[in-house]
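Enquirer: Here is my input, please return the structure:
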Amino acid sequence: MQNLYCPKCGQNLNGNTNLKFCPKCGAKIQTNISGNNKKQDDIDKLMNSDFIQMIKRDYFSYTGRLNRKIYFIRSLVLVVIECILFVLIDELDTRSDDFSLILMLLSFILLCLCIVADFMLDMRRFHDLDKSGYFALLSLIPAITPFLYLYLFLMLGTKGANQYGNDPLENTY
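Expert: Okay, here's the model as predicted:
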């Protein structure tokens, strides 16, 4: 019996091949009739794992609000990863073998993903300040960037619900 998972939310469907839609999120379920595609099943399980879902939810979502503490911690994690990738790319830049080029390309792709995650975090922090996420584009202007991040790190978010969602501090214990 093969375990099936929802491609959108990762819900375990307990091998029920008769389902056409996920009972949790309503996403369309495509069943593998042949059952021979183990590699694709492994990829689906990985993409629907709790860790991948957590990364998508915490770093690659532009909806909702993000308070100062969580914003600072997640930004710090991304800065550390970006610094490691910059050092790796700089070190690999002097080499010319194929493995180094592939590793440098993968590092560059990861760096781009980190930059996208930075923008997503910035957008959610602006939402907590009851401002549009488009203000995150101001970080592309070098003269404004330091002041922008000081603003994001120091300003208190909107008390209570705003147009972007509930206060993230109300959900903490």
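
Enquirer: Could you use CA atoms for every contact and neighbour count after this?
Expert: Fine.

Enquirer: buried set for whichever strand or helix holds Leu113?
Expert: For Leu113, the host element (DSSP states H and E) is helix 98-128. When burial is assessed from 16 or more other Cα atoms under 10 Å, helix 98-128 yields the following buried residues: 100, 104, 107-108, 111, 113-114, 117-128.

Enquirer: Just the helices from the protein, written as ranges.
Expert: Counting by DSSP state H, one finds helices in the chain at the ranges 38-47, 50-59, 68-92, 98-128, 145-154.

Enquirer: relative to helix 68-92, how tilted is the fourth one?
Expert: It refers to helix 98-128. Between helix 98-128 and helix 68-92, the angle comes out at 160 degrees (axes from the mean of the first three to the mean of the last three Cα atoms, to 10 degrees).

Enquirer: can you list the helices of the chain in a markdown table and add distance to Gln163?
Expert: Below are the helices of the chain laid out as a markdown table (distance: least, Cα to Cα, whole Å):
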| stretch | distance to Gln163 |
| --- | --- |
| helix 38-47 | 31 |
| helix 50-59 | 20 |
| helix 68-92 | 18 |
| helix 98-128 | 8 |
| helix 145-154 | 18 |
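
Enquirer: Could you also give me the structure for this second sequence? I'd like to compare it with the first:
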Amino acid sequence: MNWYLEVLKKYAVFSGRSRRKEYWYFALFYLLISIALGVVDRAFGFFRIEAGIGLLGAIFALLMFIPSLAVGVRRLHDTNRSGWWTLLCLVPCIGHFVLLVFLVQDSKPGENRYGSNPKKLPEPKLPFELALALRYLRPKRTFVSMITL
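Expert: Model prediction:
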């Protein structure tokens, strides 16, 4: 839920980068909320078969259009692509699939022209041999040293 709220805080921010986790959690919660609103629309008679969407679902979709577009653009920036690639969804048949491939790709490591990598950098790990040596070379605790601590 935090990732969904994080996207809403950046309601119309089209600059910068968004990691996969942020994008896909937003998409998941968007889908779940849309389904729930569809159920409510049907239960209260707000759903119109001609429109294919209910009143609450339509309002939600309109409210979420800008944040959805913004997080998609930031996600493309994370793969070092321009936000204009979102227009691929207008290409019949293949456009959505190509865009999906772009959206599931991992971040480009380090900084790119859209900003720094949103992933936290992993802490450097000690080489195995050094970690093993440190483990066995440190002094053993004796009963006397444990009492004085």
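
Enquirer: hmm, back to that, for Asn171 of the first structure, find the nearest of the helices of the first structure.
Expert: helix 68-92 (12.8 Å; Cα to Cα).

Enquirer: packing partners for that closest one?
Expert: Contact here means 3 or more Cα pairs under 8 Å, 6 or more residues apart in numbering; DSSP states H and E; on that basis helix 68-92 of the first structure packs against helix 98-128, helix 145-154.

Enquirer: Please name whichever of those is nearest to Asp41 of the first structure.
Expert: The closest of these to Asp41 of the first structure is helix 98-128. By Cα to Cα, the value is 23.9 Å.

Enquirer: so how far is that closest one off the chain centroid?
Expert: Relative to its chain's centre, helix 98-128 of the first structure lies at 10 Å (Cα atoms, centre = their mean, to the nearest Å).

Enquirer: and if you look at stretch 28-39 of the second structure?
Expert: Counting by Cα atoms, centre = their mean, stretch 28-39 of the second structure is centred 18 Å from the centre of its parent chain.

Enquirer: Measure the mean distance from that stretch to the first structure post-superposition.
Expert: Stretch 28-39 of the second structure differs from its equivalent in the first structure by a mean of 2.3 Å after superposition (mean Cα distance after the TM-score superposition for the first structure).

Enquirer: what does that stretch rub up against?
Expert: 1, 4, 47, 53-54, 56-57, 60 (Cα atoms under 8 Å, 6 or more residues apart in numbering).

Enquirer: In it, which residues are buried?
Expert: For stretch 28-39 of the second structure, by 16+ other Cα under 10 Å, it's 30, 34, 37-39.

Enquirer: The alignment partner in the second structure of Ile70 of the first structure and Gly54 of the second structure, how far apart?
Expert: Per TM-score structural alignment, the equivalent position to Ile70 of the first structure in the second structure is Glu22. Distance of Glu22 of the second structure to Gly54 of the second structure, computed by Cα to Cα, to the nearest Å: 27 Å.

Enquirer: Likewise for Phe46 of the second structure?
Expert: Distance, Phe46 of the second structure to Gly54 of the second structure, by Cα to Cα: 5 Å.

Enquirer: Report the contact partners of the one residue sitting closest to the centre of the second structure.
Expert: Residue closest to the average C-alpha location in the second structure (Cα atoms, centre = their mean): Glu22, at 1.7 Å. Applying Cα under 8 Å, 6+ apart to Glu22 of the second structure gives the contacts 3-4, 6-7.

Enquirer: again, but for Phe26 of the second structure
Expert: Phe26 of the second structure neighbours (Cα under 8 Å, 6+ apart): 3-4, 7.

Enquirer: who wins for neighbours among those residues?
Expert: In terms of neighbours by other Cα atoms under 10 Å, the contacts of Phe26 of the second structure top out with Val7 at 20 neighbours.

Enquirer: Quick check: that residue touching Pro67?
Expert: Yes. Counting by Cα atoms under 8 Å, Val7 of the second structure touches Pro67, with 6.6 Å between them.
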